[in-house]
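A.B. asks: sequence? don't have it. structure:
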C-alpha cells in the first residue's frame, strides 16, 4: 500500500476524533445520554462546521485509506468487506454535507450504520476463510460490537429517546478500530 493511503488513514482518524472532541467540548448543550452525535453538527448548532468539517475531511481521507486496502487485497470476500466499509466512510462525508435535520441526513446516517456491521462481517468471513488470524478474529468481535450498537440504537429510539450518541459511537468506533488495526498492519510491514 502506498504511503499516501496509510497517511490518509492516520490523519483521517485524527481529524474525525479531533473534531468530535472539539465539538463536544465547545457545545453548551451536548449530553451523551440526551443527544445524538449529529446534534453537534445540526443546522442550528453554534459550531456545526467543526463536527461536519471533521466528518467531510476525515471521511474523505479514510475512504482513500480503505481504497488502498481494496487495491492491495487479493481475496474477493475481504475486498467486498473493505468496499462496504469504504462506502460507510464515504457516507460520513454526506452526513456532514447533509446535517441534521435536513431531509437526506437520516437516510444517509441510517445507511452508514447498517453498512458498518455488514462490512465488518463480510471482511471477517473473508479473513477467517483463510484460516484463523488476529485480524479475522478482531473483525468478528468488531462486527458483533457494531451489531450490538445498532440494536442499542434501535432500542433507544424505539423508547422515544433522542439520546443515541453512545450507541452511535459504539457503531462508528467499531469501524474505526478496524481501520486502526489495518493501519498498524500496514505500518509494521
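C.D. replies: It's in. As the structure is a prediction and not an experimental result, all values here were calculated from the model.

A.B. asks: okay, CA-based contacts and neighbour counts for the rest of this
C.D. replies: Fine.

A.B. asks: does the residue of the chain positioned farthest from its centre belong to a helix, a strand or coil?
C.D. replies: The C-alpha centroid of the chain is most remote from residue 131, which lies 26.4 Å away (CA atoms, centre = their mean). Following DSSP: H, G, I helix; E, B strand; the rest coil, residue 131 is assigned to coil.

A.B. asks: and the contacts of stretch 109-128?
C.D. replies: Contact with stretch 109-128 is made by 75-85, 87-89, 91-92, 95, 133, 135-140, 142-147, 150, 168, 171-172, 174-175, as judged by CA atoms under 8 Å, 6 or more residues apart in numbering.

A.B. asks: which ones among those map onto helices?
C.D. replies: 76-85, 87-89, 91-92, 95, 135-140, 142-147, 150, 168, 171-172, 174-175 (DSSP state H).

A.B. asks: may I see the PyMOL selection of the buried members of these?
C.D. replies: The following PyMOL line selects those of the ones in helices among the contacts of stretch 109-128 that are buried, judged by 16 or more other CA atoms under 10 Å:
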select buried, resi 77+78+79+80+81+82+83+84+85+87+88+89+91+92+95+135+136+138+139+140+142+143+144+145+146+147+150+168+171+172+174+175
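
A.B. asks: put this next to the first one:
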C-alpha cells in the first residue's frame, strides 16, 4: 500500500511537469504562422495540421492520464468533506485537460460533427480555481494553514490574470490579442498547485499533516 501511495504521489508531480513541459516545448517549436504570444491561443499549437500538433495534444493527454492517480492519493489522505469536494473538482479539471488534447481545434475535420474543444477548455480554466479554493477551505478546517494559504493563492491567480488581461486589452472579449498569456499563467497556477499538494503529501507518510486533528479522533481528558 505504501508503494502505491508513493507512486500515486509521484504521478501528481510527473503529470504536472509533463503537461507544462509539453506546452513550453510547443511554444519553442511552433512556427510564427501557427503560434505567437501576441495573436494566438495556446490551443492553436494543437490545431489539426499544426506542426506542434503531437507535442501539444500528446503532452496534455499524457500529463493528464499520468496525473489522475494523484487524485486517488489525495482522496485517501483527505481529512474532511471539503477536501474531498476539492479533490473531485481537481479530477474534473484534469479530465478537462485531457479533453483539450482529445478534442483539439478542428477535430471535427477528423471525427465528430460537434466541436467539444471549448467545453473542455472551459472545464479546465473554469473549475481549477474552485478546486483550489474548496480544497484550501478544507485544509484550513483541518488545521493545515500553509497548504490552505497556498491553495487559496494558486486559485486567486486565475481570476486575477484573466481580469488583468481583460483590462489590458480594453475589455474586448472577441479578440485573441495576447490570449495565450493568461492561458499559460493559469496553466502554471494549476500545475503549481498540484505540485504543492504532491510535495505536502509526500512529506507526511501517513497522509496527515503535523498538528492537524483527525476527524475520527476523540478528545481524551488529561489526567
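C.D. replies: Okay, I see it. This structure is a prediction, so every number in the text was calculated from the model and none was measured.

A.B. asks: can you pull the TM-score for these?
C.D. replies: Here the superposed chains carry a TM-score of 0.90, computed using TM-score structural alignment, normalised by the length of structure 1; 189 aligned residues with a CA RMSD of 1.9 Å.

A.B. asks: give the next helix or strand downstream of the biggest helix by length in structure 2.
C.D. replies: The longest helix of structure 2 (DSSP H) is helix 2-29. Elements were assigned by DSSP states H and E; along the chain past helix 2-29 of structure 2, the next helix or strand is helix 53-76.

A.B. asks: so that following helix matches what in structure 1?
C.D. replies: Using TM-score structural alignment, the residues of structure 1 aligned to helix 53-76 of structure 2 are 48-71.

A.B. asks: can you pull the buried residues of that stretch?
C.D. replies: 48-70.

A.B. asks: ok, now which ones touch residue 136 of structure 1?
C.D. replies: Contacts of residue 136 of structure 1 by CA under 8 Å, 6+ apart are 123, 124, 125, 126, 127, 128.

A.B. asks: got TSV for these, with neighbour count too?
C.D. replies: Listed next are the contacts of residue 136 of structure 1 as TSV, based on neighbours: other CA atoms under 10 Å:
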residue	neighbour count
123	28
124	25
125	19
126	20
127	23
128	18
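
A.B. asks: now the residue in structure 2 that residue 136 of structure 1 lines up against. Nearest residue, chain neighbours left out?
C.D. replies: Superposed on structure 2 with TM-score structural alignment, residue 136 of structure 1 falls opposite residue 148. Nearest residue to residue 148 of structure 2, sequence neighbours excluded (CA to CA, 6 or more residues apart in numbering): residue 136, at 4.2 Å.

A.B. asks: could you find the counterpart of the one you found in structure 1?
C.D. replies: With TM-score structural alignment as the criterion, residue 136 of structure 2 pairs with residue 124.

A.B. asks: secondary structure class for its match?
C.D. replies: Residue 124 of structure 1 - assigned by three-state DSSP - is helix.
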